[in-house]
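In: Here is a sequence with its predicted model. Questions after.
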Amino acid sequence: MSASSAVQQLVLYSYWRSSCSWRVRSVLALKAIPYEYRAVSLYTGEQHSEAFKTVNPAGMVPTLLVPTKDGKHETLFESLAIIDYLEQTHPQPSIYPTDPIQRAKVIAVVESIVSGIQPLQNLGPMNKAAEFAGGSKAKAVEWNQYWISTRFATLEGILQGLSGRYTVGDQLTLADICLVPQVYNALRYNVQLDSYPLIKRLYEQLLATEECIIKAKPENQVDSDDFKERKLAGY
């Protein structure tokens, strides 16, 4: 877990089931950007280790190391910041529409997912919800189900006026790349999608047809076979 050696290409610190990391992996795949994958176990708390803190003091994934001309590297964190860097440095294919209004709508959908839904499923909030419920893991799962269902109901209504073939219009965008991991999380916590037919249709279509999202899905990552970790948290 060291970044002391010279970074020759992009290095992504990731965890297989991290939805934030899935977003970044999808963009890397879409733009065909080569990178080295380094796994960080969230369930064993590896992100809080002193070794990883030397890589990223924030102690989170995804973290991207970017090589510099002087043989060193820059460290980027937060999925949307990393994705913005990738879009700026590898603009094609773009993850945004060219029309400014449509671009703004994509960003609005992205924010509704990235800020309004996904953070509530992080291990920290879930563990705290369980703690407030007397240590009940079931109550923590109910917490997730409530917030996902409530926010999905709102998102379903929003997408009625935005979606075409894809989440916003007829072009694959960052909205799609953020939607899929969130729906994956919803299914993981047994949220039924029948009440959200548009979200369900988009999810199933994207996960079946978009190679960049398929390549980046959790089960296709090198650290996905560590099933022991899934049992440690009790979820």
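Out: Thanks, I have the structure now.
In: Please count neighbours and contacts with C-alpha atoms only from this point.
Out: OK.
In: residues making contact with the biggest helix by length in the chain?
Out: The single longest helix within the chain, with elements called by DSSP state H, is helix 137-160. Helix 137-160 is contacted from outside by 109, 112, 116-117, 120-121, 126-127, 129-130, 133, 167-168, 186, 189-191, 195-199, 234-235, using C-alpha atoms under 8 Å, 6 or more residues apart in numbering.
In: which of these are buried?
Out: Buried members of these, counted by 16 or more other C-alpha atoms under 10 Å: 109, 112, 117, 120-121, 126-127, 129-130, 167-168, 186, 189, 191, 196, 198-199.
In: Show me what the helix or strand that the longest helix of the chain is followed by is packed against.
Out: Note on helix 137-160: by DSSP states H and E, the next helix or strand toward the C-terminus is helix 174-188. The contact analysis (3 or more C-alpha pairs under 8 Å, 6 or more residues apart in numbering; DSSP states H and E) places helix 174-188 against helix 19-30, helix 100-114, helix 197-209.
In: winner for burial among those?
Out: Each of the helices and strands packed on helix 174-188 was scored by mean neighbour count; the highest is helix 19-30, a mean of 24, by mean count of other C-alpha atoms under 10 Å.
In: Put this next to the first one:
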Amino acid sequence: MSGYVLHDYYRSSASYRVRIALNLKGLDYARHDVSLLNGDQRSPEHLARSTQGFVPVLELPGGRMLVQSLAIVEWLDAAHPEPRLIPADPLECADAMARALVIACDIHPLNNLRVLKRLKHQFGVDDAGRDDWYRHWVAEGLSALEAMAGDGAFLGGDSPDVSDVCLVPQLYNARRFDLDLSPYPRLTAIDAAMQALPPVSAAHPDAVAPR
């Protein structure tokens, strides 16, 4: 047992990324559910772990807390290099991070739960308008990412990289919001290849949802 504890929410995209990374590296960890719907992220206990009140938080043996999903993936690569998710080659690293950031910086923040709630409570957007907002930004980002995808089995080529780790949760959420994915054949094929990997399927929200 590694002694790691992942404080996460089963449907959180960022948490899903870290579960995939931990599983691909074959690391054991305990999960502690932080319910975003119940407001657990704003509890004093969780704010002591993450000053932003976000998930995921990876708690290391000894009590050190790591926050922000891509920073956690970068640390995991340094601490547990195999399989590597962020390429060592500088140009390959730049390409992989560019693809990952299309999702992590350009799609996900606009569709985060706190943003969707603000649309409703501050601007009076109804559920249909909220879902249209969500689909618009996902479609815009996925269109760019589809063009960035190469010919390999994964975005990272012959093996998954950090951008594949980000893609899977984003397509999960796209399906939840009924986005038509037919314009993105490369991305859906890569997602299917990822889902066929047992470490990835084990990270799926349905596999870790509270019972």
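Out: Great, that's in hand. Just so we're clear, the structure is a prediction, and the values are computed from it rather than from any experiment.
In: returning to that earlier point: save the helices and strands packed on helix 174-188 of the first structure as CSV, and put in distance to Leu159 of the first structure too.
Out: Below are these laid out as CSV (distance: least, C-alpha to C-alpha, whole Å):
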stretch, distance to Leu159 of the first structure
helix 19-30, 20
helix 100-114, 8
helix 197-209, 8
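In: Tell me which of those sits nearest to Leu86 of the first structure.
Out: In terms of C-alpha to C-alpha, the element of these nearest to Leu86 of the first structure is helix 19-30, at 7.6 Å.
In: Trace that closest one over to the second structure and give me the residue numbers.
Out: Helix 19-30 of the first structure corresponds to residues 13-24 of the second structure when matched by TM-score structural alignment.
In: Mean deviation, the matching stretch versus the first structure?
Out: In the superposition with the first structure, the average deviation recorded for stretch 13-24 of the second structure is 0.7 Å (mean C-alpha distance after the TM-score superposition for the first structure).
In: So which residues make contact with that stretch?
Out: Stretch 13-24 of the second structure has contacts (C-alpha under 8 Å, 6+ apart) with 8-10, 28, 55-56, 68-69, 72-73, 76, 83, 85, 165-166, 168-170, 173, 199-200, 202-205.
In: Which among the residues you listed count as buried?
Out: Among the contacts of stretch 13-24 of the second structure, those classed as buried by 16+ other C-alpha under 10 Å are 8-10, 55-56, 68-69, 72-73, 76, 85, 165-166, 168-170, 173, 199-200, 202-205.
In: Which of the contacts of stretch 13-24 of the second structure fall in strands?
Out: Judged by DSSP state E, the contacts of stretch 13-24 of the second structure include Asp8 as members of strands.
In: What's the separation between Glu59 of the second structure and His108 of the second structure?
Out: Between Glu59 of the second structure and His108 of the second structure the computed distance is 23 Å (C-alpha to C-alpha, to the nearest Å).
In: Same question for Asp151 of the second structure.
Out: Using C-alpha to C-alpha, we find Asp151 of the second structure at a distance of 25 Å from His108 of the second structure.
In: So for the two, which residue has more residues nearby?
Out: Higher neighbour count among Asp151 of the second structure and His108: His108, with 21 against 10, using other C-alpha atoms under 10 Å.
In: What's the match for that one in the first structure?
Out: Using TM-score structural alignment, the equivalent of His108 of the second structure in the first structure is Gln118.
In: right, and that match touches Pro181 too?
Out: No: the pair formed by Gln118 of the first structure and Pro181 falls short of the contact definition of C-alpha atoms under 8 Å, at 9.0 Å.
In: Tell me who's in contact with whatever residue of the first structure lines up with Lys120 of the second structure.
Out: In the first structure, Lys120 of the second structure lines up with Ala130, judged by TM-score structural alignment. Residues in contact with Ala130 of the first structure (C-alpha under 8 Å, 6+ apart) are 136-140.
In: likewise Leu179 of the second structure?
Out: Going by C-alpha under 8 Å, 6+ apart, Leu179 of the second structure touches 135, 139.
In: Alignment lookup: it to the first structure.
Out: Per TM-score structural alignment, Leu179 of the second structure is aligned with Val191.
In: Could you give the number of residues near Leu174 of the first structure?
Out: For Leu174 of the first structure, the neighbour count with other C-alpha under 10 Å is 24.
In: How about the aligned residue in the second structure for it, nearest residue that isn't a chain neighbour?
Out: In the second structure, the residue equivalent to Leu174 of the first structure is Val162, according to TM-score structural alignment. In this structure, Val162 of the second structure finds its nearest non-sequential neighbour in Leu85, 5.0 Å apart by C-alpha to C-alpha, 6 or more residues apart in numbering.
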